[in-house]
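Engineer: Fold the stuff below for me.
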Amino acid sequence: MARQLSCGIEFMRGTLLVLNILFVIVGITLIGLGVYIKVDDNFASVLSKIADMSDFSGQALGFLAFVMIGGGVFTLLIALFGCMGALWNNRCFLYIYAFVLGLLMILELVAFIMAFVYKGQLTDVYKDTLSKVFDKALAENQTSVIHAFQEMENKMKCCGIHNISDYGKPPKVPLSERCLAAPESEGCSDAIIGFLNKHLPIIGGSLGGVLLLELFGLIGAIALAVALKHAPEDTLVYKGGRYR
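Structural biologist: The predicted structure is shown next:
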């Protein structure tokens, strides 16, 4: 019985450590991307084409970097609790790890459900925001923003935000190649939504994979903590690379 317990503990420890190595990689990647966005001027120059940089760069770009860095640090902290709990057979760390993972999964599921329930409202807000940016660019003749929109039109095979009439009659600026070649094309707001819907299985699969990893971590941590609670004291003595 003791040997079975020790083998089970070793297996669960190994599984939990591998899982948390993946969490560490994800955390470091998020921190690296966040820092890169924060310090690299190229991101600002690219985003300046789609919004007014006087308030967009300093707020939205900085917030994006902050969220990525914060998410990476949070992921590393979770992995730290999991690794310490598995390596040191610390049930307290394992329960904290399981609690945080469970809370994170609940928040993610709530966010997913709210996004699904309020999908229509979110779509309306997105279209309205895109229209305001486009109308402002036309009214103030923001050539960089207009050029960025027209590049998007050519790539997404769309015209205007809703349709070609967004440019006015007659058009306030020279039309893009796409609008000239196919003025009846759908608006870019619908084209972007269609693109996201087309790739929804990939997005959903990625999110599902993350939730599955978190579920494995949650179950593994609780199972290891329970096994440690019921394991005889002599099975928890670490000798020669394994528990005996």
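
Engineer: contacts, neighbours, all on C-alpha from now
Structural biologist: Noted.

Engineer: Distance check, Asp190 against Leu130.
Structural biologist: Between Asp190 and Leu130 the distance is 11 Å, computed by Cα to Cα, to the nearest Å.

Engineer: what's near enough to touch the closest residue to Ile69 other than its chain neighbours?
Structural biologist: Of all residues not flanking Ile69 in the chain, Ile31 sits nearest, at 4.4 Å (Cα to Cα, 6 or more residues apart in numbering). Remark: with contacts taken as Cα atoms under 8 Å, 6 or more residues apart in numbering, Ile31 is in contact with 68-73.

Engineer: Please give the element, helix or strand, for Ile31.
Structural biologist: Ile31 is part of helix 2-39 when elements are defined by DSSP states H and E.

Engineer: Quick check: what element follows that helix along the chain?
Structural biologist: Using DSSP H and E, the helix or strand that follows helix 2-39 in sequence is helix 41-47.

Engineer: who does that following helix touch, helix- and strand-wise?
Structural biologist: The criterion is 3 or more Cα pairs under 8 Å, 6 or more residues apart in numbering; DSSP states H and E, and there are no helices or strands that helix 41-47 contacts.

Engineer: can you pull out the strands in this structure?
Structural biologist: Secondary structure of the chain (DSSP state E): strands at 238-239, 242-243.

Engineer: can you tell which of those strands is closest to Gly120?
Structural biologist: Among the strands of the chain, strand 242-243 comes nearest to Gly120, with 55.5 Å by Cα to Cα.

Engineer: please give me the structure for this one as well, since I'd like to look at both together:
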Amino acid sequence: MSRKHRQFKGAEVSCCVKYFLFGFNIVFWLLGAAFLGIGLWAWAEKGVLSNLSSITDLGGFDPVWLFIVVGGVMFILGFAGCIGALRENTLLLKFFSVFLGLIFFLELTAGILAFVFKDWIKDQLNFFINNNVKAYRDDIDLQNLIDFAQEYWSCCGAHGPDDWNLNIYFNCTDRNPSRERCGVPFSCCIKDPAEDVINTQCGYDVRQHVELDRQRFIYTKGCVGQFEKWLQDNLIIVAGVFVGIALLQIFGICLAQNLVSDIRAVKANWTPENSEIRSHGQQQQKKKTKQGKMSPF
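Structural biologist: Have a look, this model is predicted:
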């Protein structure tokens, strides 16, 4: 067969995969930008951005870190996947796949370690809560997080109300001049359905009462035990959420790798011979066009 009759049929990039991956990632990119924006706005409101050294001054956990870290990771991944798919950039797509695969591996490892070292995780959770109990009044976001946890799980402290003795405002020592001395935060109080307004002083002096009297006013169970109970009661839902996240990550990796393979196949077909065929075809087309213009009919 002569060269002029040869037809070139090369590999093509799947538009379905390309634009599905683009849409899949643009959602994460925008969500990541929103999370990151909320985190930076919260830090700006607290004056952290104008004094970066204050990041390390907080004794407890700053919830804003969740928005910053999660938002930053989602923003970077979404950007790499979105632009990589749209521009068919194999470098960005490889970065997206490797980064997402690394996150999946870390999540899997953390899940296995948490299952194997249950007691150690429980001790760390206890230490984490007590450490944040000490810093309860140091940061408004931390304070709101602890109040939400105690109200949601109907608990008080890590193991009980006496854990609030670790906080300088709530401890029962005679040297404590605080009005909250020997008390607990209002989030430990058992809510009265008839009250429309929250009584923020309901926990004052409550730990001066004996155990039986306390039970009438505040939650006496610790948050570690209540969290474990909640986890057991909602194990199927929690497991379903984690499995869903894992499947999304695997799906994203597969889409990116599929697109990379398509791009490589297209590049592999771009050989000198194929380039010559394309050039020859273009020249023939130009000649036909030129002849058509020159013809009087």
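
Engineer: mind checking which of the strands of structure 1 is nearest Thr143 of structure 1?
Structural biologist: With Cα to Cα as the criterion, Thr143 of structure 1 lies closest to strand 242-243 of the strands of structure 1, at 66.8 Å.

Engineer: Show me what that closest one is packed against.
Structural biologist: The contact analysis (3+ Cα pairs under 8 Å, 6+ apart) places strand 242-243 of structure 1 against helix 2-39.

Engineer: Quick one: the helices in structure 2, in order.
Structural biologist: 15-46, 64-87, 90-116, 118-134, 140-152, 211-214, 223-233, 235-268, 272-294 (DSSP state H).

Engineer: Would you reformat these as JSON lines and include distance to Phe8 of structure 2?
Structural biologist: What follows is those, written out as JSON lines (distance: least, Cα to Cα, whole Å):
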{"stretch": "helix 15-46", "distance to Phe8 of structure 2": "20"}
{"stretch": "helix 64-87", "distance to Phe8 of structure 2": "24"}
{"stretch": "helix 90-116", "distance to Phe8 of structure 2": "24"}
{"stretch": "helix 118-134", "distance to Phe8 of structure 2": "61"}
{"stretch": "helix 140-152", "distance to Phe8 of structure 2": "63"}
{"stretch": "helix 211-214", "distance to Phe8 of structure 2": "84"}
{"stretch": "helix 223-233", "distance to Phe8 of structure 2": "60"}
{"stretch": "helix 235-268", "distance to Phe8 of structure 2": "12"}
{"stretch": "helix 272-294", "distance to Phe8 of structure 2": "7"}
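
Engineer: on that earlier part again, can you pick the most crowded of the contacts of Ile31 of structure 1?
Structural biologist: Compared across the contacts of Ile31 of structure 1, Gly72 has the highest neighbour count, 24 neighbours, by other Cα atoms under 10 Å.

Engineer: neighbours around the nearest residue to it once chain neighbours are set aside, how many?
Structural biologist: Residue nearest to Gly72 of structure 1 in three dimensions, not counting chain neighbours: Gly27, with 3.9 Å by Cα to Cα, 6+ apart. Number of residues near Gly27 of structure 1 (other Cα under 10 Å) recorded here: 23.

Engineer: Repeat that for Phe170 of structure 2.
Structural biologist: Residues lying near Phe170 of structure 2 (other Cα under 10 Å) number 27.

Engineer: ok, so what distance separates the closest residue to it other than its chain neighbours from Arg207 of structure 2?
Structural biologist: Spatial nearest neighbour of Phe170 of structure 2, excluding adjacent residues (Cα to Cα, 6+ apart): Arg181 at 4.5 Å. Distance check for Arg181 of structure 2 against Arg207 of structure 2: by Cα to Cα, it reads 9 Å.

Engineer: Compare the two (neighbour count), which wins?
Structural biologist: When Arg181 of structure 2 and Arg207 are compared on other Cα under 10 Å, the one with more neighbours turns out to be Arg181, at 25 against 22.

Engineer: Contacts only, for Phe105 of structure 2.
Structural biologist: No contacts exist for Phe105 of structure 2 under Cα under 8 Å, 6+ apart.

Engineer: Which of the helices of structure 2 sits closest to Trp164 of structure 2?
Structural biologist: Comparing these by Cα to Cα, helix 118-134 comes nearest, at 6.6 Å.

Engineer: and stretch 15-25 of structure 2, which stretch of structure 1?
Structural biologist: Using TM-score structural alignment, the residues of structure 1 aligned to stretch 15-25 of structure 2 are 10-20.

Engineer: before we move on, what about stretch 236-256 of structure 2?
Structural biologist: Under TM-score structural alignment, the match for stretch 236-256 of structure 2 is residues 201-221.

Engineer: By how much does the matching stretch deviate from structure 2 on average?
Structural biologist: For stretch 201-221 of structure 1, the mean deviation from structure 2 after alignment is 1.8 Å (mean Cα distance after the TM-score superposition for structure 1).

Engineer: What residues of that stretch count as buried?
Structural biologist: Residues 211, 213-221 are the ones in stretch 201-221 of structure 1 that count as buried (16 or more other Cα atoms under 10 Å).

Engineer: wait, doesn't Val70 of structure 2 sit right on Phe35?
Structural biologist: Yes. The pair Val70 of structure 2 / Phe35 is scored as a contact, 7.3 Å apart, by Cα atoms under 8 Å.

Engineer: what's the offset of stretch 130-141 of structure 1 from the middle of its chain?
Structural biologist: 29 Å (Cα atoms, centre = their mean, to the nearest Å).

Engineer: what residue lies at the spatial centre of structure 2?
Structural biologist: Per Cα atoms, centre = their mean, the C-alpha nearest to the average position across structure 2 is that of Val70, at 3.7 Å.

Engineer: what's near enough to touch the aligned partner of it in structure 1?
Structural biologist: The equivalent of Val70 of structure 2 in structure 1 is Gly71 (alignment by TM-score structural alignment). When contacts are counted by Cα under 8 Å, 6+ apart, Gly71 of structure 1 touches 27, 30-31.

Engineer: What's the local residue count around Leu224 of structure 1?
Structural biologist: Neighbour count of Leu224 of structure 1, defined by other Cα under 10 Å: 24.
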